[in-house]
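Undergrad: structure, please.
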Amino acid sequence: MTDSVLAFADAQLDASVERLAALMRVPSVSTDPAYAAECRRAAEQLAAELAELGFAARVADTPGHPMVVAHHDGDGPHVLFYGHYDVQPVDPLNLWTRDPFDPWIDTRADGSKTIVGRGASDDKGQLRTFVEACRAWKETEGRLPCRVTILFEGEEESGSTSLEPFLHAHAEELKADFALICDTLMWDRDTPGITIGLRGMAAGQVTVRGPSRDLHSGLYGGAARNPIQLLAGILGEMKDADGRVTLDGFYDGVPDTDPTVLESWNKLGFDAGEFLGEIGLRVPAGEAGRTVLEQVWSRPTAEINGIWGGYTGEGFKTVIPAEAHAKVSFRLVGTQDPDQVWDAFQAHVRRRLPEDCTAEFESRGPGSFAISLASDSGPLVATQAALDAEWGKSALLGCGGSIPVVNSIRSILGMDSVMVGFALPDDNIHSPNEKYELKSFHKGIRSWVRILGALGETARARAEAVIA
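TA: Okay, here's the model as predicted:
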């Protein structure tokens, strides 16, 4: 059955590329009010297409740009697919080879082809892989193997201001068994990735105050406390010689990495020397005894993101500053509590302050918990098997960053998300000459065909086992 669906997807590739190009021609730049009408046009275009495929689709207004919501009945599990139709601004325009909203196919020296234009990879090309997979199922089988709800957002590139209120207001309509998200990366051109974790975050600013005013270092040097030196020393004590964070209780809730996941990472052929060499470094700086992939994908961090105080202008001014400032952030894993971590940081600073100095803290909004998906979860196992069948291999990937919608879906809708993407690190996302590999687009469609089929088949097999 899946073979005929895949054959249709192959035969329709040129038409699929043109449908992607038609969407890319709509300059749906969400951050610029001048493009508000274009954002609506993109939403209406997608809703009309989904309606033609048999979805109950609509453009749903928000205080900002509209959402596209669509539903289709089917057997098997109920999945919520999320993507976004809005794009980043194109500046600087002079660095584009051609008009960024007039997409084109670029053929490289090795014969491979890319689709070039704003939104090619982020996220119009990615969301279209799923829509085209649904098209292939409907045109060949007259059905979808899963019950599918689609949510396309129009403000992802401008802060997703309307997203959480919309999820709260429409929670019953949007709840499903789990979510599918296509806005992430492959490991390389031949290895797709399943992102199984997103680290949480706690962050903010600290200000340490000492003398009542800036002081002449010739008059007060040695006798008066220097807040920059004080703060630098306190921050330096956040890690020990082995790279472990010293905040009290920091590692509460931090699990060891799943051996199955570690094994999959070890098969990737990752070169730590090359990874660090690309940025002019050689020696890993994280926790001793942990691989570089563990450090960036599954371990918590404590980072100083900026530090300043005193005179920093041109020339030289010999002052002892009255205060010093630093911005710090903590990437969290497992069940680490962002509020607890921020409190532990404040306690770390305050315990080390002399009695005549003070500290003030400003948290950068509410923190976020980490998100992880068990490597043996049913949807993930089915997805991995489908990707293995299409690509010959797949990778279980951790992630050092965060995707806000994943936290929103979990906290508001109570659902886990399976994150599968077909973008590459060199796709120039948010930059001039953004591109999407034609191979990624084609095999992305085929991958979603297989994933939908695998999810439906898994549910059918379980149902038969229960009856038996």
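Undergrad: make it CA atoms for all contacts and neighbour counts henceforth
TA: OK.
Undergrad: with adjacent residues omitted, what lies nearest to the residue nearest in space to the middle of the chain?
TA: Centroid-nearest residue in the chain: I403, 3.6 Å away (criterion: Cα atoms, centre = their mean). Among residues not flanking I403 along the chain, L198 sits closest, at 7.3 Å (Cα to Cα, 6 or more residues apart in numbering).
Undergrad: hmm, that neighbour is touching G401, no?
TA: Yes. Between L198 and G401 there is a contact at 6.2 Å, judged by Cα atoms under 8 Å.
Undergrad: so for those two, which residue has more residues nearby?
TA: L198 (27 against 14; other Cα atoms under 10 Å).
Undergrad: contacting residues for that one?
TA: Contacts here follow Cα atoms under 8 Å, 6 or more residues apart in numbering; on that basis L198 touches V333, A370, I371, S372, G398, C399, G400, G401, S402, I403.
Undergrad: list the contacts for the fifth one?
TA: In other words, G398. So G398 contacts T195, I196, G197, L198, W297, S298 (Cα under 8 Å, 6+ apart).
Undergrad: distance to G392 and secondary structure added to those, as TSV?
TA: Converted to TSV, the contacts of G398 look like this (distance: Cα to Cα, whole Å; DSSP: H, G, I helix; E, B strand; the rest coil):
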residue	distance to G392	secondary structure
T195	18	strand
I196	19	coil
G197	23	strand
L198	25	strand
W297	23	helix
S298	25	coil
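Undergrad: how about this one, so we can line them up?
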Amino acid sequence: MTDARRTALAFAEAQRARFLTEYQDFLRIPSISTDPAHATDIQAAAAWVANHLRTIGISHVEIIPTTRHPVVFGEWSGAGPAARTVLIYGHYDVQPADPLDLWTSDPFTPTLVGDYVHARGASDMKGQVTAVLNGIESALHAGGLPVNLKFLIEGEEEIGSPSMADFISNHRDLLASDFSLNADAGGLVEGIPAIGYALRGLTYYDLTVYGPERDLHSGGYGGVIHNPAQVLCDLVAGMHDASGRVTLPGFYDRVRPLSEEERAELARLPFGDEHFRQQAGVAELWGEAGFSAVERIGARPTLEVNGLLSGFTDEGSKTVLPAKAMAKISMRLVPDQDPREVRSQFLSYLAAHAPATVRWEAKELNAASAVITERSTAEVQALQAALQTVWGVAPVFTRGGGSVPIVADLKQILGIDSVLTGFSQPGDRIHSPNERQHLPNWSRGTDAIIHFLYNLLQ
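TA: As a prediction, this is how the structure comes out:
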């Protein structure tokens, strides 16, 4: 072990208490990106990140406005012009805390419970951001790094990063790097470190079916006017067949099949179908026939209804035939599906199946491509070695079921791959009440980042 690496690790160990205090200060900021009422908090969170970068030794730091929420950019070029440059990605925004009555403590008052800290953003992603920054600070304290650093910390990830594609396009030279480190796209598999090498894409729609010009008396018009709620239910029900496959025309044409080697690697993960059944609290699993739950989540596309709204939904009864019905529908996409082609497939399905008795509208809210990274790259191997050093066990490789739009944007616009990891656990209740972060893993994450950075020199 080099002296610099040893010094960095010793510094991190000595600063654990301070790191935790700073982390808790970050968690106290209710930086909810979807709620305009928290615009001031968004600005405060961006300022916190910028100030923290300056404090740890990043001299060039800017808060750059976007059409929505600001980006915090930073740069450290102390390794020299011949060294590689790593783009550190993160986000400072969080999900809403609702429903508040299910929290056991205030969501923006970080609360220590055993080895955990409970707060909104504790895991997603303020815990991951601070773990990475702590590792970088420790390495800088030890006298420098073998790579140059750039930072892209955004405030829109929880609303789909709508400004990021334009921001990256408009700042190509500023952000030019060799690869990105993203700790928001992976986590521990119940004590085993993990490296994500693929993420699903996303396309999301509001589908609205319109019937009469106003709500009608169901006794006077039922059986005469086609109920838009019934039409919507029929359309949604027809989007899957009996074996769980999506019925949009051409939906599977571009789906990249899993190789036998990948299926064997995914089968090594220490959880199977029963794990997902227990985690979800359901009697039986459901999904596309012929694939395990792990394969369905990481490597197969899906179509889900995220919400339904129509007619009268308050307490009691009101006999109306609703004027419209709306469903929120998302599709998770895999390599090599194109969101634009999927949109065409979705619209073709609706045009073919919606009756002439109604009119419909499909509004696209989000779209992002799937991404996949080669596992043999030098940076992935550097992270693999770092995680094994800290946890004492070889990490597993995972395909994430979720979407991180920035990863696709960085690949398509800057041409760089992302190394994906994280230090959360499956039970950390991300996006749910009582979100938490396991603090021993958080500290190990900092040590892993130190090893990763020095491994890049090898």
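Undergrad: got a TM-score for the two of them?
TA: For this chain pair, the superposition-based TM-score is 0.83 by TM-score structural alignment, normalised by the length of the second structure; 446 aligned residues with a Cα RMSD of 3.5 Å.
Undergrad: give me the distance between the residue nearest to the centre of the first structure and Q88 of the first structure.
TA: Going from I403 of the first structure to Q88 of the first structure by Cα to Cα, to the nearest Å gives 16 Å.
Undergrad: what's the strand or helix carrying A47 of the second structure packed up against?
TA: In this assignment (DSSP states H and E), A47 of the second structure forms part of helix 39-56. Contacts defined by 3 or more Cα pairs under 8 Å, 6 or more residues apart in numbering; DSSP states H and E place helix 39-56 of the second structure against strand 60-64, strand 71-76, helix 126-141.
Undergrad: just the helices in the stretch 351-468 of the first structure please.
TA: Residue ranges of the helices in the stretch 351-468 of the first structure, as given by DSSP state H, counting those that start in this stretch, are 378-391, 404-408, 438-467.
Undergrad: all strands for the stretch 101-250 of the second structure, in order.
TA: With DSSP state E, counting those that start in this stretch, the ranges of strands along the stretch 101-250 of the second structure come out as 111-113, 116-118, 148-154, 179-182, 194-199, 201-210, 216-217.
Undergrad: the stretch 251-400 of the second structure now?
TA: 302-310, 320-321, 324-333, 359-368, 371-372, 396-400.
Undergrad: what range in the first structure does the last one sit on?
TA: Counterpart in the first structure of strand 396-400 of the second structure, with TM-score structural alignment as the criterion, is residues 395-399.
Undergrad: how near is the residue nearest to the centre of the first structure to V381 of the first structure?
TA: To V381 of the first structure, I403 of the first structure is 22 Å away according to Cα to Cα.
Undergrad: circling back to that earlier point, could you redo the contacts of L198 of the first structure as JSON lines and give each row distance to V59 of the first structure?
TA: Listed next are the contacts of L198 of the first structure as JSON lines, based on distance: Cα to Cα, whole Å:
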{"residue": "V333", "distance to V59 of the first structure": "37"}
{"residue": "A370", "distance to V59 of the first structure": "32"}
{"residue": "I371", "distance to V59 of the first structure": "30"}
{"residue": "S372", "distance to V59 of the first structure": "32"}
{"residue": "G398", "distance to V59 of the first structure": "34"}
{"residue": "C399", "distance to V59 of the first structure": "32"}
{"residue": "G400", "distance to V59 of the first structure": "34"}
{"residue": "G401", "distance to V59 of the first structure": "30"}
{"residue": "S402", "distance to V59 of the first structure": "27"}
{"residue": "I403", "distance to V59 of the first structure": "24"}
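Undergrad: if we can go back for a sec, for the helices of the stretch 351-468 of the first structure, give me CSV that also has distance to D14 of the first structure and mean neighbour count.
TA: Converted to CSV, the helices of the stretch 351-468 of the first structure look like this (distance: least, Cα to Cα, whole Å; neighbours: other Cα atoms under 10 Å):
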stretch, distance to D14 of the first structure, mean neighbour count
helix 378-391, 20, 20
helix 404-408, 32, 18
helix 438-467, 10, 20
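Undergrad: for the ones you listed, which one sits closest to V208 of the first structure?
TA: With Cα to Cα as the measure, helix 404-408 is the member of these nearest V208 of the first structure (31.4 Å).
Undergrad: ok, the equivalent of Y205 of the second structure over in the first structure to K327 of the first structure distance?
TA: Aligned counterpart of Y205 of the second structure in the first structure: G204 (TM-score structural alignment). As judged by Cα to Cα, G204 of the first structure and K327 of the first structure stand 6 Å apart.
Undergrad: and what of V29 of the first structure?
TA: Taken as Cα to Cα, the span from V29 of the first structure to K327 of the first structure is 31 Å.
Undergrad: more neighbours: which of these two?
TA: The neighbour count for V29 of the first structure versus K327, taken as other Cα under 10 Å, is higher for V29 (25 against 19).
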